[in-house]
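Enquirer: For reference, the sequence and a predicted model appear below.
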Amino acid sequence: MNDFSCSVQLWDGEYQVKPENLKELPYSNEQQKEIKELSDLISKIKLDDIEQPTRDFLAGLGKINRPWLTELEKSILEFLEKNFLS
């Protein structure tokens, strides 16, 4: 937290936002930990090496209103992890 903004780490970089533009999500501590681990993994993928549809997929993962991935989402992310980790 800064005086008038917060640093927020997202899958594609760090952003400065006003605190009033943030909202708390109703996730348990365990769910928050899982989301953090997922975010850390996604942020390690080299964006320079992937095409726009793949970037769109990663952006879509960040907009999901649930703290878990489906089996298909996990499989796709595991493929990206194996082939594009920085």
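Expert: Perfect, I can see it now. Numbering: from 1, shown residues only.
Enquirer: can we go C-alpha only for contacts and neighbour counts from here?
Expert: Noted.
Enquirer: Tell me how far the helix or strand hosting P53 lies from the chain's centre.
Expert: P53 is located in helix 52-61, with elements delineated by DSSP states H and E. Relative to its chain's centre, helix 52-61 lies at 11 Å (Cα atoms, centre = their mean, to the nearest Å).
Enquirer: Please apply the same query to stretch 56-69.
Expert: On Cα atoms, centre = their mean, the centre of stretch 56-69 falls 7 Å from that of its chain.
Enquirer: take the one below as the second:
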Amino acid sequence: MGATNYGTHPIGEVCQILAKDNPELRGKGGCWAIASAVNDFSCTVKMWDGEYAVGLQHMKSFNYLPAECEQMRVICDRISRVYSDSLEETVKNLLQSLGKVNRAYLTAVEEKLLNVLESEYGREITP
């Protein structure tokens, strides 16, 4: 059948993770990720809880506009600053659900929830 061309994902593009039968992606199916480095057959992506190498066949572009990709990058950075393995299970679940939103923005309630988590757990950052 020959090689399948999955296309390339430019750096900064927002993609959905398709876990399929990949055990390394267990629990990540449906999550959005931002391409941070592109290789021949995989991408390094940044997700809500860290960076992962993901095969191109496990990525599907959301086809967001550049401004929407930038919004998602900001949301990703905010979640990443709050996330750590030592968080309570409920907090981790909330962050994971924010990591699965299939739109380029947070609702007003999601924004308030993330603000609370940032003030409670966020590490101080300087702009």
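Expert: Looks like it arrived, so ask away. Note that the structure is predicted; figures quoted are calculated from it, not measured.
Enquirer: Quantitatively, what TM-score do the chains reach?
Expert: With the length set by TM-score structural alignment, normalised by the length of the first structure, the two chains reach a TM-score of 0.89; 86 aligned residues with a Cα RMSD of 1.4 Å.
Enquirer: next structured bit after the helix holding P53 of the first structure?
Expert: helix 71-84.
Enquirer: Tell me how far the alignment partner in the second structure of N2 of the first structure lies from G50 of the second structure.
Expert: Counting by TM-score structural alignment, N2 of the first structure corresponds to N39 in the second structure. According to Cα to Cα, to the nearest Å, N39 of the second structure and G50 of the second structure sit 18 Å apart.
Enquirer: what about the counterpart of K23 of the first structure in the second structure, how many residues close to it?
Expert: Using TM-score structural alignment, the equivalent of K23 of the first structure in the second structure is K60. For K60 of the second structure, the neighbour count with other Cα atoms under 10 Å is 18.
Enquirer: Pretty sure K60 of the second structure sits against C15.
Expert: Yes: counting by Cα atoms under 8 Å, K60 of the second structure does reach C15; the two are 5.2 Å apart.
Enquirer: Please compute how far the lengthiest helix in the second structure lies from its chain's middle.
Expert: Criterion DSSP state H: the longest helix present in the second structure is helix 66-82. With Cα atoms, centre = their mean as the basis, the distance from the averaged C-alpha position of helix 66-82 of the second structure to the chain average is 8 Å.
Enquirer: Please apply the same query to stretch 34-51 of the first structure.
Expert: Worked out by Cα atoms, centre = their mean, stretch 34-51 of the first structure lies 7 Å from the chain centre.
Enquirer: In that stretch, which residues are buried?
Expert: By neighbour count with 16 or more other Cα atoms under 10 Å, stretch 34-51 of the first structure contains the buried residues I35, L38, S39, I42, S43, I45, L47.
Enquirer: Now tabulate the residues you listed in JSON lines and tack on distance to W68 of the first structure.
Expert: JSON lines is the format used below for the buried residues of stretch 34-51 of the first structure (distance: Cα to Cα, whole Å):
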{"residue": "I35", "distance to W68 of the first structure": "8"}
{"residue": "L38", "distance to W68 of the first structure": "9"}
{"residue": "S39", "distance to W68 of the first structure": "12"}
{"residue": "I42", "distance to W68 of the first structure": "14"}
{"residue": "S43", "distance to W68 of the first structure": "17"}
{"residue": "I45", "distance to W68 of the first structure": "19"}
{"residue": "L47", "distance to W68 of the first structure": "22"}
